[in-house]
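*Asks:* After the sequence you'll find the predicted model.
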Amino acid sequence: MTPSRSPEAVLTAFGIRADPVVLPGGKGGTWRADQVVLKPVEFLAETLWRAEVLAALPDSAEFRIARPVRTLDGAWVIDGWEASRLIEGVPDVGRQDDVLRAGTAFHTAIASLPRPEFLDLRDDPWSIGDRVAWEELPIQACPLALNLLEPLVRARRPVNLASQAVHGDLPGRCVTMPRGQDLIAQIDRCHSMIDDKFRESGRRSCFGTDAGG
């Protein structure tokens, strides 16, 4: 089934004249039009917060971000769609050390951000899973799922780190430049911009490591 493309009114609002082409991966709802990537907004409060943060973040030699794009009249969202600049690169699961280095640099760059208010409003399965992992919610699952989760629950250890917003899924949401170039692009599950799944780190515990994430 072909996903719904961005409407003509949305393309016009962002000043795009090229025909959009659907991008592979993710949920299949992300489109590229020339050097701009468009995708449907999933959670407006989070989209607006992310756009403001990424627009203000200084450039870095250690990571790249897909800058959000405003409409011609200055809005981040139009008719349920958002846009960002295209960033070149390819996924490479063999370069996790590079991903971790870029993630560390990125987290350092956003360490002073206050806790996003939208974190308390999200109720998607990933957010609920985060809260269970950090012992903010009890585990509620069928017996089979509880058996699968038990080893992870036992592996939790205390974490003594300052609480801050972090990238929620670094390993699967980055693209890299060719080897020899250390720039890493942080992208989300729709391959367009920095992951829209932020969570707090350093709260109380995590699964099988002594660092938040």
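*Replies:* Sure thing, it's come through.
*Asks:* only C-alpha atoms for contact and neighbour calcs from this point on.
*Replies:* OK.
*Asks:* Which secondary structure state is assigned to Glu82?
*Replies:* Under DSSP: H, G, I helix; E, B strand; the rest coil, the three-state class of Glu82 is strand.
*Asks:* Check the gap between it and Glu42 for me.
*Replies:* The spacing between Glu82 and Glu42, counted by Cα to Cα, to the nearest Å, is 10 Å.
*Asks:* same question, Asp79
*Replies:* When Asp79 is compared with Glu42 (using Cα to Cα), they lie 12 Å apart.
*Asks:* Likewise for Val99?
*Replies:* Val99 sits 25 Å away from Glu42, going by Cα to Cα.
*Asks:* Next one for the comparison:
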Amino acid sequence: MRLPMAHGGRQSMDGLVGDLIPSAVQAAWGLSADDTASPLNGGGNRSVRVGDVVFKPADDIVEATWCQESLSQLVLDGFRIADPVRSLHGRWVESGWTASRWIEGVAGPDGHWGQLLETSARFHQILSRVEPPPFLGQRTHRWAVVDRAAWREVRLEWLPATISRARILYELWEPLDLPAQVIHGDLSGNVLFGEGLMPAVIDFSPYWRPAAFADAVILMDGMLWFGGDAIVSLIPRTSTFSQLLVRAALFRLGALNERARTVDPACLDELPTFDRAIGWLTENMR
């Protein structure tokens, strides 16, 4: 699944197991504070493995509960998921944490782009039957805000360092009329691969967008962070998909903008990676 960065299992004075997870949370799932807890790279570097259970903090209890419940009801076809686990009290969230079964595989799309897109198609075919939850239109966290900005539903406070690139993308932006559904908006690093194993989808990030937008985000991530002809060759050459790519670029640029504006200004060092993708879009859409 995700590689452990360190190990710990000793209960500290503040009720944490190895300073990683509250002992009361482990107890809610029937685990002992003496069980070893290991941090994982996934889940925003906040996930913790204890035995065959992976714990992850829930930033929004309503959203986390809905995600766990929805995943538990999926009929899988050609992919795996990390099965959600209820607590001993029958809840999906306890003290701000969720739990899922550990699942084998390695995250990382490089070398798996075709398989990743195929998994996206299978996953979203099944998600197309899921009704949109009310909270999707009410979220105010930065990922939700930059998603709306990419679709021109809200205005973002662009920084001087990012606004010139945003303007180029908005000049390419045209309206789209596509059906929306529940999608996983961050699949690139959240599908696990392994020899002899079906791909596994983890860390569900729900949005209400066209299914193909999830693929556009995958391919934009490839252009931004990996590059190469292998990515470009997978891009559908249609005006509709080009518009989805523009929105995907704005989504990722907006996320970088908000991270720099509110958390980590040093992340603006990543801006040059956008120039290659923006250049490709400009050249291929005019």
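*Replies:* Perfect, thanks for sending it. Since this is a predicted model, take the numbers as computed values, not measurements.
*Asks:* hang on, the earlier thing: Glu82 and Glu42 of structure 1: who's more crowded?
*Replies:* Just comparing Glu82 of structure 1 and Glu42: by other Cα atoms under 10 Å the higher neighbour count belongs to Glu82, 26 against 12.
*Asks:* can you tell me which residue in structure 2 aligns to the more buried one?
*Replies:* With TM-score structural alignment defining the correspondence, Glu82 of structure 1 maps onto Thr98 in structure 2.
*Asks:* doesn't Asp60 make contact with that match?
*Replies:* No: at 10.8 Å, Thr98 of structure 2 does not count as touching Asp60 under the criterion of Cα atoms under 8 Å.
*Asks:* just the helices in structure 1 please.
*Replies:* Remark: helices of structure 1, listed N- to C-terminal, are 8-13, 44-56, 96-109, 125-133, 143-155; assignment by DSSP state H.
*Asks:* Out of those helices, the one nearest Gly26 of structure 1 is which?
*Replies:* Judged by Cα to Cα, the one of these that comes nearest to Gly26 of structure 1 is helix 125-133, at 14.9 Å.
*Asks:* Starting from Leu149 of structure 1, give me the distance back to the residue of structure 1 most remote from its centre.
*Replies:* Of all residues in structure 1, the one whose C-alpha sits farthest from the chain's mean C-alpha position, using Cα atoms, centre = their mean, is Pro143 at 31.4 Å. Look at Pro143 of structure 1 and Leu149 of structure 1: by Cα to Cα, they are 10 Å apart.
*Asks:* I'd say Gly15 of structure 1 and Arg70 touch.
*Replies:* No: between Gly15 of structure 1 and Arg70 there is no contact, the gap being 9.5 Å when judged by Cα under 8 Å.
*Asks:* Between the two, point out the one with more neighbours.
*Replies:* Between Gly15 of structure 1 and Arg70, counting by other Cα under 10 Å, Arg70 is the more crowded of the two (19 against 13).
*Asks:* Trace the more buried one over to structure 2, please.
*Replies:* So, by TM-score structural alignment, Arg70 of structure 1 is matched to Arg86.
*Asks:* do Leu48 of structure 1 as well
*Replies:* In structure 2, the position corresponding to Leu48 of structure 1 is occupied by Thr65, as judged by TM-score structural alignment.
*Asks:* need the contact list for the residue lying closest to that match once chain neighbours are set aside.
*Replies:* Of all residues beyond its chain neighbours, the one nearest Thr65 of structure 2 is Trp92 (5.6 Å), with distances taken as Cα to Cα, 6 or more residues apart in numbering. Neighbour list for Trp92 of structure 2: Ala64, Thr65, Gln68, Glu69, Pro84, Val85, Arg86, Thr98, Ala99 [criterion: Cα atoms under 8 Å, 6 or more residues apart in numbering].
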